[in-house]
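# coords below, sequence missing:
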């Protein structure tokens, strides 16, 4: 049986199946997506259904996703953790650059407090490590913000196992967010580190960005039919079974799709099904 919660930072218990907010913005995570009332409805429904981990970033919109969170959910429930990100600057729907200078990270964090209108960010993730700035300086800036009470926990995004180990030698890390799903398991070494150090692993593209197709999709489809589920629900259920450290936050702008995703917690995969899924050819 899968465990439904994870002790983020060893303290704050969050439901392992959360919500990502990138899909609440327009194509390329740029500008609005349709009627903003639809996005607010998705956020409210997620919390009503017990979601306590919402993943966002300052460059979703840019800034728009964080503003929608405030409009929909303030005053925030005590158990809600907003996992924000900073360190990437967007200038169009297809152009962005990494910015990890300490002064810029501090500015981004302050803006990340203003938009969702909160005094503390539950989890602040370094969206990308800046190769031009020493890791110690980047994490040092976040550590100062944590000591000042601006953020509660520090996370990393898109890092290798060696970088995780280096970061753990510099400060306390609560989470890692890397691409990981049924068809892409290149970050298995990072997942193993997360398990060993009790870090949450937030897999991005948990549904393979809609690419559950081909021969793998046929196998997933057979298992889905047995459970009266969708392929996406099987992919999420596999993540929840695969490791207690995995905390997927699939994104959607649709109430129907949100409910479908959250219902994945009801799927109980057998050992035989897990073995079959584990053996699928991956990228």
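Happy to help now that I have it. Nothing here was measured: the structure is a model prediction, and the numbers come from that model.
# going forward, measure contacts between C-alpha atoms and count neighbours the same way
Will do.
# give me the number of residues near residue 188?
By other Cα atoms under 10 Å, 14 other residues sit near residue 188.
# er, residue 57 I mean
By other Cα under 10 Å, the residues close to residue 57 number 26.
# for residue 20, same thing?
Residue 20: 23 neighbours (other Cα under 10 Å).
# got a list of what it touches?
Taking Cα atoms under 8 Å, 6 or more residues apart in numbering, we find residue 20 in contact with 54-56, 249-252.
# Excluding sequence neighbours, find me the nearest residue to it.
The spatially closest residue to residue 20, leaving aside those adjacent along the chain, is residue 251, at 4.1 Å (Cα to Cα, 6 or more residues apart in numbering).
# Put this next to the first one:
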């Protein structure tokens, strides 16, 4: 008899005043289709209760697909979205927020993340704007994406920051200092492309973990995700997929035993 699969096996993590299971779902390829709806429903069945999307994804189809499949959200499900990928102009950012609220069929977004810092607009001004959205009751918590330690520290002076989402995986390690800072300050770190991404990075991740995956007789994705879970207790991986089989494989990383020796071999 096979062991039941559940995101709860990864443990839990607190994002502001929410607690979610420690493997979520990235939805940059999710669209508003029956197949995507089935995947989202299956994710909830498997205990995934943190779903990450963005105003940008699929030109809005990701947010629409999520709400079509699983709204109204219950059972502690947190849907996080992002705005400001193509600029932080105040009118544009408010419009994107309002569109996300409409697409997701909610009155308040639990976690709203600044998708990118606009080099033409001072971060302090954008943070004041996000704080005003929070005070209006449109968003509950604020997160940032693709920031430096210095930018995070600046933002923290204006409003509480509960999460940071930067690209990070077993081969892309340029944000080590940021992971350490987030760990110290109990800010959730959400690595995007946790299994690699563009420019051949997925193949590089697979190559990096291949020997250990063969020894453990598991898919490479499980080793790559388990490494992230062991890297820091504040890391919340959000692997994306359109495949129910890959979805289950990802969650099996929670129960994979990665020895300290193997973890260090991947880390060093």
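Received the coordinates, thanks. Predicted model only: the values in this text are computed from it and were never measured.
# hang on, the earlier thing: kindly state which residue of the second structure is aligned to the residue nearest to residue 20 of the first structure.
By TM-score structural alignment, residue 251 of the first structure lines up with residue 240 in the second structure.
# show me the contacts for that match.
Residue 240 of the second structure is in contact with 25-29, counting by Cα under 8 Å, 6+ apart.
# just curious, which of the residues you listed is nearest to residue 177 of the second structure?
residue 26 (23.6 Å; Cα to Cα).
# Which residue of the first structure sits opposite the closest one in the alignment?
Aligned by TM-score structural alignment, residue 26 of the second structure pairs with residue 20 of the first structure.
# neighbouring contacts of stretch 218-238 of the first structure?
Contacts for stretch 218-238 of the first structure (Cα under 8 Å, 6+ apart): 181-182, 206-207, 212, 217, 248, 260-261, 263-265, 267-269, 273-274, 277.
# let's go with 6 Å and repeat that
Contacts to stretch 218-238 of the first structure, defined as Cα atoms under 6 Å, 6 or more residues apart in numbering, come from residues residue 264.
# Pull the distance from it to the chain's centre.
Taking Cα atoms, centre = their mean, to the nearest Å, one finds stretch 218-238 of the first structure lying 22 Å from the centre of the chain it belongs to.
# in the stretch 151-283 of the first structure, which spans are helices?
Assigned by DSSP state H, counting those that start in this stretch, the helices in the stretch 151-283 of the first structure fall at 161-168, 188-197, 214-227, 231-242, 255-262, 271-278.
# Return the angle between stretch directions for the third one and helix 231-242.
Counting by axes from the mean of the first three to the mean of the last three Cα atoms, to 10 degrees, helix 214-227 of the first structure lies at 90 degrees to helix 231-242.
# quick one: contacts for residue 52 of the first structure?
Counting by Cα under 6 Å, 6+ apart, the residues that residue 52 of the first structure touches are 14-15, 80-81.
# quick one: which of those residues sit in strands?
Judged by DSSP state E, those include 14-15, 81 as members of strands.
# which bit of the first structure covers stretch 149-168 of the second structure?
Under TM-score structural alignment, the match for stretch 149-168 of the second structure is residues 161-180.
# can you list contacts of the matching stretch?
9, 153-158, 190, 199-204.
# what's the closest of the contacts of residue 240 of the second structure to residue 120 of the second structure?
Using Cα to Cα, the contacts of residue 240 of the second structure come closest to residue 120 of the second structure at residue 28, 26.0 Å.
# Residue 59 is in contact with that closest one, correct?
No: assessed by Cα atoms under 6 Å, residue 28 of the second structure is found out of contact with residue 59, at 10.1 Å.
# Look at those two and report which has more neighbours.
Between residue 28 of the second structure and residue 59, residue 28 has the larger neighbour count (other Cα under 10 Å), namely 19 against 11.
# in the stretch 1-150 of the second structure, which spans are helices?
Going by DSSP H, counting those that start in this stretch, the stretch 1-150 of the second structure shows helices at 34-45, 61-70, 90-104, 123-135, 149-156.
# out of those, deepest packed?
Greatest average neighbour count among the helices of the stretch 1-150 of the second structure goes to helix 61-70 (a mean of 22), per mean count of other Cα atoms under 10 Å.
# counting contacts, what elements does it pack onto?
Helix 61-70 of the second structure is packed against helix 90-104, with contacts defined by 3 or more Cα pairs under 6 Å, 6 or more residues apart in numbering; DSSP states H and E.
# Run through the neighbouring helices and strands of the helix it packs on.
helix 61-70.
# Please tell me how far the helix it packs on is from the chain's geometric centre.
Distance of helix 61-70 of the second structure from its chain centroid, counting by Cα atoms, centre = their mean, is 17 Å.
# Average offset of it relative to the first structure?
Following the fit onto the first structure, the mean deviation recorded for helix 61-70 of the second structure is 0.4 Å by mean Cα distance after the TM-score superposition for the first structure.
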